[in-house]
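> Sequence isn't available, so here's the structure alone:
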């Protein structure tokens, strides 16, 4: 391999992976641009090695027919190891919190970046370029195009059952669906407090700001907190 054949796929992999990494960086993803660059670069390096080994083995068999059946190099085995190996890295970005899963977009985009790296390593540059563009479009625009109604966890601390009835009435009047409700009870200075964990489905994401302001007007509520879902 000459210098151009080595640098060309390596530099191209940095270009296409930076497109995806930049999007994830702006979303405060656990994996930033450097992670995506390294994943794609690693996939390219291993794919090039795999391809070179296969070509060298094939040439050796052609030159020495007696070696047929003795030596072999299957490039697909190394590629398969790349795909399975990147799964461990992706799993590390997935976080389970409050019975909800976060980080699946990051994990899946890392996985597809490895696949793009394999395409670059095999010099399928157009496939890698258009795949990267599609990944960026999916990550950047689909949540805006499709109006998902996400669930929100709301922790509200109160000291009376009557306040809970007022909160329930507020949700009902404002067409806010309560998907789940859990309660924790604790005592402070001989007074009982209740922290209700509401899993709600607001009509719009922007409703949360006005929702908290409205609930804060209820005197008996001592704290309101939005938790990660």
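Great, that's in hand. Note that this is a predicted model, so its numbers are computed, not measured.
> C-alpha only now, for contacts and for neighbours.
Fine.
> Can you tell me the SS state at the residue sitting furthest away from the middle of the chain?
Seen from the C-alpha centroid of the chain, the residue lying at the greatest distance (Cα atoms, centre = their mean) is residue 66, 50.3 Å away. Following DSSP: H, G, I helix; E, B strand; the rest coil, residue 66 is assigned to helix.
> Equivalent analysis for residue 215, please.
At residue 215 the chain is in helix, as set by three-state DSSP.
> ok now the longest helix anywhere in the chain, how far from the chain's centre?
Using DSSP state H, we find that the single longest helix of the chain is helix 33-63. Here helix 33-63 is found 27 Å from its chain centre; the criterion is Cα atoms, centre = their mean, to the nearest Å.
> swap in stretch 114-123?
Using Cα atoms, centre = their mean, the offset of stretch 114-123 from its chain centre is 21 Å.
> would you list every one of the helices in the protein?
3-26, 33-63, 75-91, 104-121, 125-145, 161-173, 207-216.
> Put together JSON lines for those, with distance to residue 194 on each row.
Shown next, in JSON lines, are the helices of the chain (distance: least, Cα to Cα, whole Å):
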{"stretch": "helix 3-26", "distance to residue 194": "38"}
{"stretch": "helix 33-63", "distance to residue 194": "43"}
{"stretch": "helix 75-91", "distance to residue 194": "36"}
{"stretch": "helix 104-121", "distance to residue 194": "33"}
{"stretch": "helix 125-145", "distance to residue 194": "35"}
{"stretch": "helix 161-173", "distance to residue 194": "9"}
{"stretch": "helix 207-216", "distance to residue 194": "16"}
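> In addition, the following structure is provided for comparison:
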């Protein structure tokens, strides 16, 4: 291959990997812009090495036909190692917290970027470009569809200081009614009573990802029985 051809393939890997990585970076995923570029670039380099090995083997066989029985050409061997080897990097992006698993989409995006990188290195430009566009559409566009039509939840904690204990649960349930929120646990504290005559509690909620928890907080804050309310970030 010529220097221009090699440079073009590597540049295309950087561009496609960068576009996909930017979307992951924008959503604060464990693996972002540079990681996706490096994965795509590395896969493309492996493919280029593979192509060069095949080309060199063909030249050697052309010079000496007897070598055809001793030189074995396998176009898929190095690529297969990339596909299986990328698993360790993807596993590092998967996090298990509070009973939920996060990072699977990023792990999948790393794997598919590696596949695109292999296609670029092998010179399959149509597959590479259309594949890259498809990945961006799935990550960016379908995310909105998923959040709107496929119910998923997060565990959130809301801290409340209140005056009357009997009313705080009633008030809170009134403001979360019909929003798809489930109360998983309530912890009551008495520490503030001696200081300002108020009590406090901590609500653990199962909240749909499509719901802005600040809407609930602002709604509850208008009640006279609630003195202070905010989300506890851990």
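On my side now, so go ahead. Since we're looking at a predicted model, the values are computed, not measured.
> tm score of chain vs chain?
For these two chains in superposition, a TM-score of 0.80 is obtained (TM-score structural alignment, normalised by the length of structure 1); 223 aligned residues with a Cα RMSD of 3.0 Å.
> Would you tell me which of the helices of structure 1 gets closest to residue 184 of structure 1?
Nearest to residue 184 of structure 1 among the helices of structure 1 is helix 161-173; the distance by Cα to Cα comes to 13.1 Å.
> quick one, that closest one and helix 207-216 angle?
Calculated by axes from the mean of the first three to the mean of the last three Cα atoms, to 10 degrees, helix 161-173 of structure 1 forms an angle of 150 degrees with helix 207-216.
> in helix 161-173 of structure 1, what counts as buried?
163-164, 171 (16 or more other Cα atoms under 10 Å).
> and if you look at stretch 2-15 of structure 1?
Result for stretch 2-15 of structure 1 [16+ other Cα under 10 Å]: buried residues 9-10, 12-15.
> Residue 17 of structure 2: neighbouring residues, count only.
By the measure other Cα atoms under 10 Å, the count of residues near residue 17 of structure 2 is 28.
> Spatially, what comes nearest to it if we skip its sequence neighbours?
residue 37 (4.3 Å; Cα to Cα, 6 or more residues apart in numbering).
> Roughly how far does that neighbour sit from residue 31 of structure 2?
10 Å (Cα to Cα, to the nearest Å).
> between these two, what contacts are shared?
Jointly contacting residue 37 of structure 2 and residue 31 under the rule Cα atoms under 8 Å, 6 or more residues apart in numbering are residue 21.
> Name the residue in these two with the higher neighbour count.
residue 37 (25 against 22).
> can you pull the contacts of that one?
13-18, 21.
> out of those residues, which ones does structure 1 keep as well?
Counting by both residues aligned by TM-score structural alignment, their matches' Cα atoms under 8 Å, structure 1 reproduces these contacts from these: 13-14, 17-18, 21.
> Counterpart of residue 154 of structure 1 over in structure 2?
In structure 2, residue 154 of structure 1 lines up with residue 156, judged by TM-score structural alignment.
> Assess the claim that residue 93 of structure 1 and residue 30 are in contact.
Yes - the pair residue 93 of structure 1 / residue 30 is scored as a contact, 6.2 Å apart, by Cα atoms under 8 Å.
> Which of these two has more residues huddled nearby?
Shown here are residue 93 of structure 1 and residue 30; by other Cα under 10 Å, residue 93 has more neighbours (18 against 15).
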